[in-house]
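**Q** only geometry, no sequence info:
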């Protein structure tokens, strides 16, 4: 049976896990120490207009100013109707106030990506109040179901100047249920507009729901047998929301009261730990190695001790098929977005390559993010891109190593010692240098004083400067 498990016993961290039996297939962790801004709505002020980037920078109350591209600016904010090609300097002005929504979280030294085209997600619908040309039906819904939903959408009483998208949760819902969801979103938009008039920018107008409410809204389907929550307060919060939005599922919300921790009961703590590891073992004895870089995420497959096949080609195929399934799972657990390059074990037969490609696509069908998958190249590489729904698990739950600055390696003692010795010599050669002090790690000091004492003495004699190693 599929279950949603909500662990809310620690106020610093809320965790939501989706399991099928005892196999973890999706995970969402929200840290109290790291505020999530995605989907929040702010009143901001334009601080700088950059024509070369065709964008504006907006102070919306965050430490870094947000980035607002011209294509994400509604014409309602233009000072005058543009003629021909739009010049951002002509239609916007510094100091102008705008209502913006965070589309992408801050990453590294980049500010948040903003849009003025607001999207309000409900249970069955997404309302775009200032984007009438947008709308339609979720791309994940196909065939006859699209036609049924299109008819239901046409039956809704909605303002003509607003856009609507039907979510996958809208499948099988009546027009009355969708109308109720739409009315709720319209009331919310009215409240947001009224709140935006209260004071001058920058300030937060609307905060997206926490991970518990988001998970119930986005993931709770008919196939989820029960929702187990290990906190009374979190259960009350979930029940309040569910009775308002989808009362038919209220009976699925249950309080977990066992003395054994919830995630331990379903044996998923060890599975969660794999999402923080660089190397993930495969059942056959092979492994996958996941390395995020600035430009892309590289994933390497190693056969290692894998002996599943009858010959080398069969072993390669079986290990790659196993890896395809685990990679799709790890992408969801880690919430990896952007460009991903997978280095599969070399396979000679073209049919084996096609089988692995099909396996990758099949395993990614359940992914909520938009995914584009290429084909295996002659170098054995498969390129794919995955929509970045939120910061990855590594970004939201980790910090960059202060020793290696995220590179994963530091210079060895000998290399570092010689570099420092050259620096000491350079400083000693400068005019009027009487003394050079070098404060270094103990292993480096030991190497310099034992292995390079003669070199240090020669520098002192030549430069007449005193050298002290601390």
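**A** Alright, I've got the coordinates. Quantities reported herein were computed from a predicted structural model and do not represent experimental measurements. Numbers count the residues shown, from 1 in each chain.
**Q** from here on, contacts and neighbour counts on C-alpha atoms
**A** Fine.
**Q** check which residues of stretch 378-389 are buried.
**A** 381-386, 388-389 (16 or more other CA atoms under 10 Å).
**Q** which residues touch it?
**A** Contact with stretch 378-389 is made by 335-347, 369-376, as judged by CA atoms under 8 Å, 6 or more residues apart in numbering.
**Q** can you do 10 Å?
**A** Stretch 378-389 has contacts (CA atoms under 10 Å, 6 or more residues apart in numbering) with 38, 103-105, 296-300, 331-332, 335-348, 353, 357, 360, 364, 367-377.
**Q** what about those, which are in helices?
**A** If you go by DSSP state H, the contacts of stretch 378-389 have 331-332, 353, 357, 360, 364 in helices.
**Q** okay, these in a markdown table with distance to residue 277 and neighbour count next?
**A** Formatted as a markdown table, the ones in helices among the contacts of stretch 378-389 follow (distance: CA to CA, whole Å; neighbours: other CA atoms under 10 Å):
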| residue | distance to residue 277 | neighbour count |
| --- | --- | --- |
| 331 | 13 | 21 |
| 332 | 14 | 23 |
| 353 | 27 | 21 |
| 357 | 25 | 19 |
| 360 | 21 | 22 |
| 364 | 21 | 23 |
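**Q** residue 402: how many residues sit nearby?
**A** Here the number of neighbours of residue 402 (other CA atoms under 10 Å) works out to 7.
**Q** dropping in the other structure now:
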């Protein structure tokens, strides 16, 4: 029984491949041996990766995955796709982006953008293995000949797809419907991260409450822990709020606690983030 790497090579290897890099010697020997058996003339393209930098970082694989599987897929010409998934179907919207054209060649420009989008859509269907019903909203074209050109072009591109599929001609609303059989479980790669400031809720603590938190913690550090030479690190906006003006908050703290509190702006902090640093340049845990 073949392992996963050999199965993958069997399914996708074709004359267009110029290099196949492998990061481990054992897997390199296995793949090279397998390629020698099925296609001896391509054995030389299998190469052992020897650089110190991780192979995914060297070739930018993770960045490409994030770009390819996001909700928005950018196209080389400035147009972009918006891919939405629902329980019933998948929807792909084609947008011209920053590509503009005069009224005289607007139709031709729409055809070029749609053809560029069709090429990427055919690729996305294979990459994500999107199964079921796929509805594509191409840019409107008024000439029936252009709609037929696009339909034929998409059908030609889909010939590379091993999954069974059916493509319907554009409807009167310019929508193209595709039904496609899923070959493997659909790829669902998370391309967004939770905001560190709000934890994904979309809300942060009110700034007026933030200042209460800072003062309460400062009072505890100075009066309960008897710390000296304390530095407060905050977002630049908060630093300005504390230090600017004649009767600023920093000066009031000096009269209240009998010591000067240094306030340091950190542009990398989010708005309601703050930390207290001791005279030994260590963070004071609260």
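**A** The structure has been received and is ready for your questions. Everything numeric here is computed off the predicted structure, so don't read it as measured data.
**Q** quantify their similarity with the TM-score.
**A** With the length set by TM-score structural alignment, normalised by the length of structure 2, the two chains reach a TM-score of 0.59; 201 aligned residues with a CA RMSD of 3.4 Å.
**Q** quick check, nearest of the ones in helices among the contacts of stretch 378-389 of structure 1 to residue 43 of structure 1?
**A** residue 332 (32.3 Å; CA to CA).
**Q** counterpart of that closest one in structure 2?
**A** Aligned by TM-score structural alignment, residue 332 of structure 1 pairs with residue 126 of structure 2.
**Q** name the nearest residue to that match, sequence neighbours excluded.
**A** Spatial nearest neighbour of residue 126 of structure 2, chain neighbours left out: residue 161 (6.7 Å); criterion: CA to CA, 6 or more residues apart in numbering.
**Q** report the separation between the aligned partner of the one you found in structure 1 and residue 282 of structure 1.
**A** Alignment note (TM-score structural alignment): residue 161 of structure 2 maps to residue 367 of structure 1. Per CA to CA, to the nearest Å, residue 367 of structure 1 is found 21 Å from residue 282 of structure 1.
**Q** more crowded one of those two?
**A** residue 282 (19 against 15).
**Q** and that one, what pairs with it in structure 2?
**A** Aligning on TM-score structural alignment places residue 282 of structure 1 opposite residue 75 in structure 2.
**Q** wait, its match sits on residue 81?
**A** Yes. Between residue 75 of structure 2 and residue 81 there is a contact at 7.6 Å, judged by CA atoms under 10 Å.
**Q** intersection of neighbour lists for these two?
**A** 95-97, 117, 120.
**Q** was I right about residue 48 of structure 1 contacting residue 57?
**A** Yes. The pair residue 48 of structure 1 / residue 57 is scored as a contact, 5.2 Å apart, by CA under 10 Å.
**Q** contacting residues around the aligned partner of residue 93 of structure 2 in structure 1?
**A** Applying TM-score structural alignment, one finds that residue 93 of structure 2 aligns to residue 300 in structure 1. Contacts here follow CA under 10 Å, 6+ apart; on that basis residue 300 of structure 1 touches 279, 287-291, 323, 341-345, 381.
**Q** one more time with 7 Å
**A** Neighbouring residues of residue 300 of structure 1 by CA atoms under 7 Å, 6 or more residues apart in numbering: 288-290, 342-344.
**Q** and the gap between it and residue 331 of structure 1?
**A** 14 Å.
**Q** what about residue 48 and residue 57 of structure 1, which has more around it?
**A** residue 57 (23 against 17).
**Q** the one helix or strand residue 67 of structure 2 maps to vs structure 1, average offset?
**A** Counting by DSSP states H and E, the element that carries residue 67 of structure 2 is helix 61-69. With mean CA distance after the TM-score superposition for structure 1, helix 61-69 of structure 2 departs from structure 1 by a mean of 2.9 Å once superposed.
**Q** where along the stretch 51-200 of structure 2 do the strands fall?
**A** 72-74, 80-85, 90-95, 132-137, 165-167, 175-180 (DSSP state E, counting those that start in this stretch).
**Q** the last one aligns to what range in structure 1?
**A** By that I understand strand 175-180 of structure 2. With TM-score structural alignment as the criterion, strand 175-180 of structure 2 aligns to 381-386.
**Q** residue 210 of structure 2: which of the strands of the stretch 51-200 of structure 2 is closest?
**A** strand 72-74 (35.5 Å).
**Q** mean per-residue distance, that closest one versus structure 1.
**A** Mean for strand 72-74 of structure 2 is 1.3 Å (mean CA distance after the TM-score superposition for structure 1).
**Q** next, the buried residues of that strand.
**A** Neighbour count says strand 72-74 of structure 2 has 73-74 buried, by 16+ other CA under 10 Å.
**Q** give me the contacts around that strand.
**A** Residues contacting strand 72-74 of structure 2 (CA under 7 Å, 6+ apart): 67, 80-83.
**Q** out of the residues you listed, who's nearest residue 12 of structure 2?
**A** Once CA to CA is applied, the member of the contacts of strand 72-74 of structure 2 that ends up nearest residue 12 of structure 2 is residue 67, at 21.4 Å.
**Q** what's the local residue count around that closest one?
**A** 14.
**Q** what distance do you get for the closest residue in space to it that isn't next to it in sequence to residue 207 of structure 2?
**A** Nearest residue to residue 67 of structure 2 in three dimensions, chain neighbours excluded: residue 73, at 6.6 Å (CA to CA, 6+ apart). Using CA to CA, residue 73 of structure 2 is found at 36 Å from residue 207 of structure 2.
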